[in-house]
Structures are given as C-alpha cells and as structure tokens.
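[1] would you be able to build a 3D model of this:
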Amino acid sequence: MEAESRQWTAALVVIGDEILSGRTQDLNVAQVAVWLNQHGIRLAEVRIVPDDLNRIAETVNALRAAHDYLFTTGGIGPTHDDITVDAMAAAFGVPVVVHPDARRILEDYYRDRPGGLTDARLRMARVPQGAELIPNPSSGAPGVKMGNVYILAGVPYIAASMLEALAGKLEGGRPVVSVTVGARAPESDVADLLRETEAANPGVAIGSYPFFREGRYGANFVIRSEDGELAKRTGEELARRLREEGYEPVAGGI
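    Prediction:
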C-alpha cells in the first residue's frame, strides 16, 4: 500500500547555449513530461543550463540527489562543444572512457556510410566510467545511464526514440489522469467555486487556464488525480456547478 501512495519525481536538465539564445526552441520538456506521467513519475523541475562543464555538473549533482530520476537532453553529439558526458563524469568523480559496446554500435552504423567512423563520430561512444547504454534505434549513437541519471540526445525525435527504449524500465507510481472542463467563466468569478470543489474532493488538484477567443473570456479548468474515476466525478461535479451558476460550457469540456 505504501508503494502505491508514494509520489515518484524526476527533474530535467536541458543543456545548450542554443536554447538559451533562442536560436533553437526546446521541444523536449513536453515529450519528457508526457512520457514520465505515463510511467507514474511527475516531472517536478526543469532547468536550462549553458554549455559550461561546471554549471552542468553542479546542476546534475543537485537534482539527482533531490529526485528519484534525472534526465538531461543535449550535448552528446560529435562536436567539441558537446560536453555533457565530460560534465557528467565530473559530477560523479569518474573518468571518461570509450564504451566498447557503444564503439561497436557506431562501427556497425557508419560502416557503409561516407567517411566511416571518424574521430569526431567516435566521441559519441564516450561515457563516464561505469555507465550503461540507452539504445537509440533512430541514429545509432546510444544514450547513457549513470546511476539515476538518464542522458538523452537533444534532437527531439532521437530523444523520443531513446525514451521508447526505456519504456517499462523505470519504477513509478500511477499515472496522473487529467479531465478538462471548459466554460465562459472569468477566473476571478469562480475562484471560490474552484477552491471549494478541490477541498471537497481530496486527491484532486484543479488548475485554471484562461483564454480569450471570439472576443470573449473563458477558462479551461483541469482536474488532475491518480484516481481516474475521482477525476472524472470531480469534473462532472464542477461542470454541473458551473452550469448552475449560468456559465456557458465550451467545446472540449465535459
């Protein structure tokens, strides 16, 4: 019973100067969050850090100690500024080595490709000593697992492929179920109603997300719970009370 009620958490470190400069728009936060929720793990914290070895190592050590899992995206490619592996090794206090299985994977992947396995491409076989590999069906170069830290590629479709390879391999709780109720109701008008509904239904959390469409204000109220039936009942109750108060429902709500 204790295992069922435990809340598993993870953090995500997005690594890269290109994210902080705005040149590249990050897409990994959303897909990592969705994937984690499917495994009953809540993404509790996200940090974006530059390509700075010390900053990465400090952030990794802080977050891996604070959460059950830590994921990182970015900085494991073939170029000189891909320093995530080096930073991870510094965080764990171990040297960087070429993983023999990673080297074999890259040799096979590049055998019939122009240029073959160059020194630059071989950088993608480097791991902190003692690390395990995360399969990468998309582009050959594997991800890396070190303790409770999972090092993924920054390219979203490759990161997604690595997450698929991890499916079912992490311990977690129950996924959080979300139910959305939409209404033409300004948040300030229904704040007390939302608070009362949440208090009357222990085990749910209600978030409010305003919108402005077709010249009118409204909001989507999202009910979240690990108990799917409870989330549904609470959503139905909230939708009924909003109708009774005279607020028009909007498409997508209950």
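[2] every contact and neighbour count from this point should use C-alpha atoms.
    Fine.
[3] helices of the stretch 51-200 of the chain, residue ranges please.
    53-66, 84-92, 100-110, 119-122, 156-166, 187-199 (DSSP state H, counting those that start in this stretch).
[4] of all those helices, which one is nearest residue 211?
    helix 187-199 (9.9 Å; C-alpha to C-alpha).
[5] what's that closest one packed up against?
    For helix 187-199, the packing partners by 3 or more C-alpha pairs under 8 Å, 6 or more residues apart in numbering; DSSP states H and E come out as strand 205-213, helix 228-244.
[6] list the buried residues in the shortest one.
    Residues of strand 205-213 classed as buried by neighbour count (16 or more other C-alpha atoms under 10 Å): 205, 206, 208, 211.
[7] turn those residues into a markdown table, including distance to residue 130.
    What follows is the buried residues of strand 205-213, written out as a markdown table (distance: C-alpha to C-alpha, whole Å):
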| residue | distance to residue 130 |
| --- | --- |
| 205 | 41 |
| 206 | 43 |
| 208 | 45 |
| 211 | 49 |
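[8] straight-line length of stretch 219-233, end to end?
    19 Å (C-alpha to C-alpha, to the nearest Å).
[9] find the nearest non-adjacent residue to residue 135, please.
    Spatial nearest neighbour of residue 135, excluding adjacent residues (C-alpha to C-alpha, 6 or more residues apart in numbering): residue 142 at 5.2 Å.
[10] residues contacting that neighbour?
    Residue 142 makes contact with 102, 124, 125, 133, 134, 135, 136, 162, according to C-alpha atoms under 8 Å, 6 or more residues apart in numbering.
[11] most widely separated two among these?
    Farthest-apart pair in the contacts of residue 142 is 125 and 162; separation 15.5 Å (C-alpha to C-alpha).
[12] who's more crowded, those two?
    Between residue 125 and residue 162, residue 125 has the larger neighbour count (other C-alpha atoms under 10 Å), namely 26 against 23.
[13] next one: the closest residue to the more buried one other than its chain neighbours from residue 159, what distance?
    Spatially, and ignoring its direct neighbours in sequence, residue 125 is nearest to residue 102 (4.9 Å; C-alpha to C-alpha, 6+ apart). Distance of residue 102 to residue 159, given as C-alpha to C-alpha: 17 Å.
[14] what does residue 9 give?
    Residue 9 sits 19 Å away from residue 159, going by C-alpha to C-alpha.
[15] structure for this one too, so we can compare:
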Amino acid sequence: MTATQSDRIWTAGLLVIGDEILSGRTHDKNIAQVASWLQVQGIRLAEVRVVSDEEDRIVAAVNALRADNDYLFTTGGIGPTHDDITVDAVAKALGVGVTIHPDARALLERYYADKPGGLSEARLRMARVPEGAELIPNRMSGAPGIRHGSVFLMAGVPHITAGMLDALTGTLEGGVPLKSETIGCWTAESEVADILRETEAAHQACQIGSYPFFREGKVGANFVIRSTDAEELSSCVHTLCDALGTAGLDFTPGGI
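    All right, here's what the predicted structure looks like:
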C-alpha cells in the first residue's frame, strides 16, 4: 500500500429521514451505531442531516451528501406506508426509475407466506428499489435494505439497521480505522485549554476533543484523543498525561 493510499481519509454522510424524528416522537439511535460501525470499517462519519418526509428535501440532501463524501447512508422511509418515500426520492436524486426487485419480491413472498394478508400491495412496496440497485440482507423482518453504488438505504428501526450494517461488514473500501484513547480529569476545561492546544499542535496526526461534565458536585472533563497512527496516539496520550501531572491535576486514563 502506498503512503497516499494509507493516508487517505474515507468519509460517509448520513441522512436520517422522518417527521417522527423531527417532531421528537422518536429518538434517533442510528447515528451512534452507524458512526461506530463506520469507524471500524475505516470510514469517518463526516456529516449528519435530518430531514422530513418531503421528496424535494430528501433529493436535495441526498445530492449534497453524496457529492461531498465517498458513501451515503440513509435511515428511515423504506417501509410499506404511503409516507415511506425514500426509494422514490433517492431514485430521483440518482436520475433513475423505480422498479420491483425480483429477489426482494421473492424474499417478501416467503416471509409473508404464512402471515395474515400475505404479500399485499402495501407490503410489496418494500420490494421497490431504484433501478440498478442491489439488496442488503435483512435477517430480522424480511424486507431488505438497498444499495445503489455508494448509496445505502436502510431501515429506521435501530435493531434492523444493525443487522443490515452487519451484513455490509467488510464489503466497503475504507482507510485505516480511527483509534481513540480517553483521559478524564477533575478540572474545568478552560483551565487546561493551553495544554490541550499545545499537545495537539505537537502531534499533527492526532485530534483532541474536550467533553466537560458536572458530577458529584464537581466540574470535570474527558479528553478524547483520536488518530489513525497508533504510535502517534500513544505519544500524544503520554504527552498530555505528563502535562496534566506537571500542572498538579489528577487525571484518570480511560476517562471518568
């Protein structure tokens, strides 16, 4: 692998679709699990957008996110009801038609064979895909996810999304996975701002995030150091610990 290949950062955008998310009726749980899964694949989640069930908004978001990233994932809007319009919107964004995927139809026929109502017209909507798409296996409910090139359409239900991600594991090209270490410290982050800035500046391959908290009547912060370079990450951790110790601050490797 050349230096250019190994240093490349692969990115993904995530589009969360659904009025229920924006109204607060449903709390999204997919962002965290998609981000964690992507990190293991060597892909960074670079941007997340949440849009309503409006075709024009979905089309605009799809085109913006796929233009800026290597991959685009969507969650929500691929079910059997009239407001599940993700397939139509993505097809419009891609400039292709919508068709019934024969393998998806066969999967749904088997899944609903012994269920009341069988494969109804509403349920058959879950076999609709943008033309040229492949299927993402769904071991939970029969209805598959959809892949069209670098665009991945997944369910809004978190445990179903998790299964689809599992089916995709190892199939996407990515870079070196992003590693992280956490150091916790009972101090206000403003008191160590200079230490954090100087430590990060001395380790160009690392990024340091500061996440303050208030517990047990005390102010503290967790410092998360991230890097694709294991040696640089270790060096940065030691430098930060030394600096915090020199400043007379109590810190806890692994976070508080």
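[16] TM-score for these two?
    Here the superposed chains carry a TM-score of 0.97, computed using TM-score structural alignment, normalised by the length of the first structure; 254 aligned residues with a C-alpha RMSD of 1.2 Å.
[17] returning to that earlier point: quick one: what's aligned to the residue nearest to residue 135 of the first structure in the second structure?
    Applying TM-score structural alignment, one finds that residue 142 of the first structure aligns to residue 144 in the second structure.
[18] what do you get for residue 125 of the first structure?
    Aligning on TM-score structural alignment places residue 125 of the first structure opposite residue 127 in the second structure.
[19] from what I can see that match touches residue 104, true?
    Yes. Checked against C-alpha atoms under 8 Å, the pair residue 127 of the second structure and residue 104 is within contact range at 4.9 Å.
[20] ok, back up a step: of residue 9 and residue 159 of the first structure, who's got more company?
    residue 159 (23 against 20).
[21] quick check, residue 168 of the second structure in contact with residue 136.
    Yes. With contacts counted by C-alpha under 8 Å, residue 168 of the second structure reaches residue 136, the gap being 7.4 Å.
[22] so which of these two has more stuff around it?
    Shown here are residue 168 of the second structure and residue 136; by other C-alpha under 10 Å, residue 136 has more neighbours (21 against 16).
[23] now do the contacts for residue 213 of the second structure.
    Contacts here follow C-alpha under 8 Å, 6+ apart; on that basis residue 213 of the second structure touches 219, 220, 221, 222.
[24] and the residues you listed, which are buried?
    220, 221, 222.
[25] and the second one, what pairs with it in the first structure?
    Matched to the first structure by TM-score structural alignment, residue 221 of the second structure sits across from residue 219.
[26] now residue 25 of the first structure, what's its secondary structure?
    coil (DSSP: H, G, I helix; E, B strand; the rest coil).
[27] next up, the contacts around the aligned residue in the second structure for residue 55 of the first structure.
    Matched to the second structure by TM-score structural alignment, residue 55 of the first structure sits across from residue 57. By C-alpha under 8 Å, 6+ apart, the residues touching residue 57 of the second structure are residue 51.
[28] hmm, residue 186 of the second structure is touching residue 215, no?
    No. Counting by C-alpha under 8 Å, residue 186 of the second structure stays clear of residue 215, with 9.6 Å between them.
[29] so which of the contacts of residue 142 of the first structure is the closest to residue 29 of the first structure?
    Proximity of those to residue 29 of the first structure was ranked by C-alpha to C-alpha; the top entry is residue 162 with 14.4 Å.
[30] the closest one pairs with which position in the second structure?
    Residue 162 of the first structure maps onto residue 164 in the second structure when the alignment is built from TM-score structural alignment.
[31] what of residue 246 of the first structure?
    By TM-score structural alignment, residue 246 of the first structure lines up with residue 248.
[32] follow-up on the earlier one: so the residue nearest to residue 135 of the first structure versus residue 25 of the first structure, what's the distance?
    Distance of residue 142 of the first structure to residue 25 of the first structure, computed by C-alpha to C-alpha: 23 Å.
[33] repeat that for residue 119 of the first structure.
    29 Å.
[34] thinking again about what came up before, got the buried ones among the contacts of residue 213 of the second structure as a markdown table, with secondary structure and distance to residue 175 of the second structure columns?
    Converted to a markdown table, these look like this (DSSP: H, G, I helix; E, B strand; the rest coil; distance: C-alpha to C-alpha, whole Å):
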| residue | secondary structure | distance to residue 175 of the second structure |
| --- | --- | --- |
| 220 | strand | 34 |
| 221 | strand | 30 |
| 222 | strand | 27 |
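[35] what about residue 75 of the second structure, how many residues close to it?
    The tally of other residues near residue 75 of the second structure (other C-alpha under 10 Å) stands at 25.
[36] mind checking which helix or strand residue 9 of the first structure is in?
    strand 8-15 (DSSP states H and E).
[37] so where is that strand in the second structure?
    Against the second structure, strand 8-15 of the first structure falls on residues 10-17 (TM-score structural alignment).
[38] for the matching stretch, the distance to its chain's centre please.
    Relative to its parent chain, stretch 10-17 of the second structure has a centroid offset of 6 Å by C-alpha atoms, centre = their mean, to the nearest Å.
[39] same deal with stretch 201-221 of the first structure?
    23 Å.
[40] first to last residue in it, what's the distance?
    Start-to-end span of stretch 201-221 of the first structure (C-alpha to C-alpha) is 15 Å.
[41] list the contacts of stretch 26-35 of the second structure.
    Contact with stretch 26-35 of the second structure is made by 14, 20, 21, 44, 45, 48, 75, 156, 158, 161, 162, 165, as judged by C-alpha under 8 Å, 6+ apart.
[42] buried ones in that stretch, by neighbour count?
    So, applying 16+ other C-alpha under 10 Å, buried residues of stretch 26-35 of the second structure: 28, 30, 31, 34, 35.
[43] let me have those residues in JSON lines, extended by secondary structure and distance to residue 227 of the second structure.
    JSON lines is the format used below for those (three-state DSSP; distance: C-alpha to C-alpha, whole Å):
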{"residue": "28", "secondary structure": "coil", "distance to residue 227 of the second structure": "27"}
{"residue": "30", "secondary structure": "helix", "distance to residue 227 of the second structure": "24"}
{"residue": "31", "secondary structure": "helix", "distance to residue 227 of the second structure": "21"}
{"residue": "34", "secondary structure": "helix", "distance to residue 227 of the second structure": "19"}
{"residue": "35", "secondary structure": "helix", "distance to residue 227 of the second structure": "16"}
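[44] out of these, who's nearest residue 6 of the second structure?
    Nearest to residue 6 of the second structure out of the buried residues of stretch 26-35 of the second structure is residue 35 (C-alpha to C-alpha; 20.5 Å).
[45] from residue 60 of the second structure, how far off is the closest one?
    22 Å.
[46] buried set for stretch 150-170 of the first structure?
    By neighbour count on 16+ other C-alpha under 10 Å, the buried set for stretch 150-170 of the first structure is 150, 151, 152, 153, 154, 156, 158, 159, 160, 161, 162, 163.
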